[in-house]
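>>> need coordinates for the following:
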Amino acid sequence: MTKDQFLTRRRALLAGAAAVGTAAGTAGLFTTLGSGGEPAPPVVGAAGPPARRPMKPSAYRLQPLTGNAPPRAVPGRTPVRRKPLLSVSGTGRTMVLTFDDGPDPRYTPDILDTLAEYDVRAMFFVCGEMAADNRDLLERMADEGHVVGNHTWSHPLLTTLSRSRIHREMERTCEVVEEASGDWPRWFRAPYGAWNRAAFQLGAELGMEPLAWTVDTLDWTTPGIGTIVDRVAEGAAPGVVVLSHDAGGDRSQSVWALRDYLPRLLDAGYHVTVPRRRHA
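Next up is the predicted model:
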């Protein structure tokens, strides 16, 4: 599958995911919107970006997906949850940056370079069909301390698939991640945020915890660098998980936006890191 085909299918399926979220009400999908202008791309090595308003606590918060019942606890096994994990382990002003759909050799290396420049770790939820062709990037992610998660093999809408197909999508990706990075993935994220009972159950069977997001940059719509930066700035708060993308289309805006908002987050006192695995 070409990367352009990947993006076309992503946009087509997003409409289906939105319909699922509408039907599910407060138990559905999550989209956070922001606004802002589009400045010229920042210049690496310049004296510094212009001042913006201070980052403040976010009004964007995920709601419980399918209820508040505790997960089924089974000794020695990953709990089967009824909603994705929403909070970040850690103390103080901790945030997590996540990147979906990659890796893509056109954009992922630049994102990794920026993270390395600021000594920051992030989470990459990779698609197996992309990872299989870019194993060196998964190896680099692991070597540099990032977390490699599972985003299925081909980025389908899981709510339309059989259990056996969901299992294949997850397991094949687990195998590629393990082969390339040396570790079986311990986290997974449903494409489009379209979770269902089968996804939670099968993810747990494969030893993975589900992680959602708090702030959606909607960078895949290429809204402009400034808009992406503003969405992160407006949503910044302790415990926030930011969703961005490093593949699936032209992600140059995502690359430039990270170079802008990451130092701002650090200057504002945020500890940008990866979450510890949680258990029931």
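
>>> use CA for all of it now, contacts and neighbours both
Fine.

>>> quick one: secondary structure of residue 121?
coil (DSSP: H, G, I helix; E, B strand; the rest coil).

>>> report how many residues lie close to it.
For residue 121, the neighbour count with other C-alpha atoms under 10 Å is 21.

>>> any idea how far apart the tips of stretch 233-240 sit?
End-to-end span of stretch 233-240 (C-alpha to C-alpha, to the nearest Å): 11 Å.

>>> repeat for stretch 231-239
Stretch 231-239: ends 16 Å apart by C-alpha to C-alpha.

>>> for residue 175, grab the count of nearby residues.
Residues near residue 175, counting by other C-alpha under 10 Å: 16.

>>> so it sits against residue 184, correct?
Yes - if you go by C-alpha atoms under 8 Å, residue 175 and residue 184 touch, sitting 7.2 Å apart.

>>> with adjacent residues omitted, what lies nearest to residue 63?
residue 26 (6.5 Å; C-alpha to C-alpha, 6 or more residues apart in numbering).

>>> ok, residue 7 - how many residues close by?
When neighbours are defined as other C-alpha under 10 Å, residue 7 has 17 of them.

>>> what ranges do the helices span in the stretch 151-280 of the chain?
Using DSSP state H, counting those that start in this stretch, the helices found in the stretch 151-280 of the chain span residues 163-181, 197-205, 225-235, 252-267.

>>> distance to residue 108 for those helices - can I get that in JSON lines?
As requested, those are exported to JSON lines (distance: least, C-alpha to C-alpha, whole Å):
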{"stretch": "helix 163-181", "distance to residue 108": "15"}
{"stretch": "helix 197-205", "distance to residue 108": "25"}
{"stretch": "helix 225-235", "distance to residue 108": "17"}
{"stretch": "helix 252-267", "distance to residue 108": "8"}
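
>>> centroid-nearest residue for the chain?
residue 98 (3.7 Å; C-alpha atoms, centre = their mean).

>>> skip the chain neighbours and tell me the closest residue to that residue.
Closest to residue 98 by C-alpha to C-alpha, 6+ apart is residue 123, at 4.6 Å.

>>> for residue 242, see how far away the one you found is.
The spacing between residue 123 and residue 242, counted by C-alpha to C-alpha, is 10 Å.

>>> also this sequence, please, to line up against the first:
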Amino acid sequence: MEFILLWGFYILTFYAFLPGIVSRLFGFRVFKKGRSDHELALTFDDGPDPVYTPMLLDLLNKYNAKATFFVLGVYAEKHPELLQRMHDEGHVIGIHNYVHKTNWLMRPRTVKRQIRKTSDIIEHTTGKRPVYYRPPWGIVNLFDFSNLGHLQIILWSGMFNDWRKKVGVERLYNRMMHKCRGGEVLLLHDCGLTLGADREAPANMLIALEQFLQRAEERELKCVRIDELIKSSDRYRALHPTWLKRSVIRIWLAYEQGFHLLFGMKTTNVSDPVFHFRVRPYYGESLLLDDGVELKRDDQVLELHFDNKRLFEIGRHARSEMQIAIQMIRATEKALPELAEYLAERPELCSNVKALYGVSMIHRGPEQFGFTVRDLPPGLFSWLSRKYLRLLMSVIHPHGKRRLRQNKEQLVPKLTAMSLETLFARYGKHTDYAFDSNSSDCLLINPSNRVGKTPNIL
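Here you go, the predicted model:
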């Protein structure tokens, strides 16, 4: 009996208690508080309720506030019109299980089934699949960190016992005002039907919330959706990294400089580099590029490395992933003509080079520049590339860890290559040259006439 009790204690500790403590104290794999000067997030659990949720939506509309609703599937199924109204009025809808039951008392398969069922209800009603999840009572088990797929777990930084009617309006309002500042994630309830809650408690919450919204407006605080607070927090952290993050970045960039020196990496623009490169043999399998050039083993390639300091600065100051992409596109548009001119002026450097070559997880869109994009053949090199580039992104990219969690299936390193023929044809503007397809030699024809000439490919 003692043996069974001891093993039961161990299982309960590692399955339930430790994951809960780690997530609450250290924020491991959860979002519970943001970093923002002028934005906070209102979140509401346990609804929708046919009495109080419409009143809450009216109140949020009155103060132009947005919120995040973590709904129970059993009530969402009964009141799809409330889900639709939440969605239409610009709020975010997340998952709070199908029934209000702690994950400690359910097997991982049962938790996953409850989440999927609620997710299907939300998507069927609104046309949008939810991406945020709050477990009942904020309690996670060991498998929740890896068993939730694309979902982001959301906890809170302020909870006020608003599900108890005896707390009263005044005490509830005072408690809420202690968290009336930027970055906070406030937990409230728009339904009092769960175990331990009072049916009429949301009425007190609505009165206290209106007073809170008035004061937040006076303080120029904006109530935003949880996704907006996450983005604001990412921008804040990008502009104000912790000392540990700054130290790690400095070490990594110093390592990169050492790598460039050790392997003789070059760049076309020392003061404002985009690419660093070196000439080396190609060791992969034969590769047919989109322009018909075949890259064979031991052919000479110009290996490209994106400047990681530039990548960090782009991500640090960009306000969205789209801005990062746009700035990288602009940097590449500037760098490729510089590279074509650099090589055309140095025929001794590119005399045996057949193609540009690189491996990157940033591979959506290079085709528009003339690159061929292919999957890396499975093997040790592919595995090492994936591990290295994921580590690099988590360190250098300001939003790297979040991107790795949310876009894991998309962030796979791929091979990108462009023949020198295509490089000179598309980006060479200041020299005439010929390309010997038999020897793969780049031959400079007329170095003195460098203005307004269109290169010819033979």
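
>>> sorry, back to before: between residue 123 and residue 242 of structure 1, which contacts overlap?
96, 97, 98 (C-alpha atoms under 8 Å, 6 or more residues apart in numbering).

>>> show me where the stretch 1-150 of structure 1 has helices.
According to DSSP H, counting those that start in this stretch, the helices that the stretch 1-150 of structure 1 contains are 3-24, 108-117, 128-131, 135-143.

>>> now the helix of greatest length in structure 2: which residue numbers in structure 1?
Longest helix of structure 2, by residue count under DSSP state H: helix 321-344. Per the alignment by TM-score structural alignment, helix 321-344 of structure 2 matches no residues in structure 1.

>>> name the residues of the next helix or strand after that helix that come out as buried.
Of the helices and strands lying after helix 321-344 of structure 2 in sequence (DSSP states H and E), the nearest is helix 347-350. Within helix 347-350 of structure 2, the residues scored as buried using 16 or more other C-alpha atoms under 10 Å are 347, 350.

>>> what's helix 347-350 of structure 2 packed up against?
helix 321-344, strand 441-444 (3 or more C-alpha pairs under 8 Å, 6 or more residues apart in numbering; DSSP states H and E).

>>> to which residue of structure 2 is the residue nearest to residue 98 of structure 1 aligned?
So residue 123 of structure 1 corresponds to residue 68, using TM-score structural alignment.

>>> so what's its match up against?
Going by C-alpha under 8 Å, 6+ apart, residue 68 of structure 2 touches 41, 42, 43, 44, 91, 92, 93, 94, 225, 226.

>>> thought residue 104 of structure 1 was touching residue 130?
Yes - at 7.1 Å, residue 104 of structure 1 counts as touching residue 130 under the criterion of C-alpha under 8 Å.

>>> looking at those two, which one has more neighbours?
residue 130 (24 against 21).

>>> quick check: the more buried one vs residue 3 of structure 1, distance?
Taken as C-alpha to C-alpha, the spacing of residue 130 of structure 1 relative to residue 3 of structure 1 amounts to 9 Å.

>>> returning to that earlier point: ok, so of the shared contacts of residue 123 and residue 242 of structure 1, who is nearest residue 137 of structure 1?
Comparing these against residue 137 of structure 1 with C-alpha to C-alpha places residue 98 closest, at 15.6 Å.

>>> so the residue mapped onto that closest one from structure 2 versus residue 386 of structure 2, what's the distance?
In structure 2, the residue paired with residue 98 of structure 1 is residue 43, using TM-score structural alignment. Distance of residue 43 of structure 2 to residue 386 of structure 2, computed by C-alpha to C-alpha: 37 Å.

>>> same question for residue 145 of structure 2.
From residue 145 of structure 2 across to residue 386 of structure 2, the span is 21 Å (C-alpha to C-alpha).

>>> looking at these two now, which is surrounded by more residues?
Neighbour totals were compared for residue 145 of structure 2 and residue 386, and residue 386 leads with 20 against 17 (other C-alpha under 10 Å).

>>> which element is the more buried one on?
Going by DSSP H and E, residue 386 of structure 2 is in helix 380-396.

>>> so that helix aligns onto which residues of structure 1?
So helix 380-396 of structure 2 sits over no part of structure 1, by TM-score structural alignment.

>>> got the buried residues for that helix?
Buried, per 16+ other C-alpha under 10 Å, within helix 380-396 of structure 2: 382, 385, 386, 389, 390, 393, 395, 396.

>>> stretch 133-149 of structure 1 too?
Buried residues in stretch 133-149 of structure 1 (16+ other C-alpha under 10 Å): 134-135, 137-139, 141-142, 144-149.

>>> map residue 444 of structure 2 across to structure 1 for me.
Counting by TM-score structural alignment, residue 444 of structure 2 has no partner.

>>> how about residue 444 of structure 2: what's its closest non-neighbour residue?
Nearest residue to residue 444 of structure 2 in three dimensions, chain neighbours excluded: residue 433, at 4.5 Å (C-alpha to C-alpha, 6+ apart).
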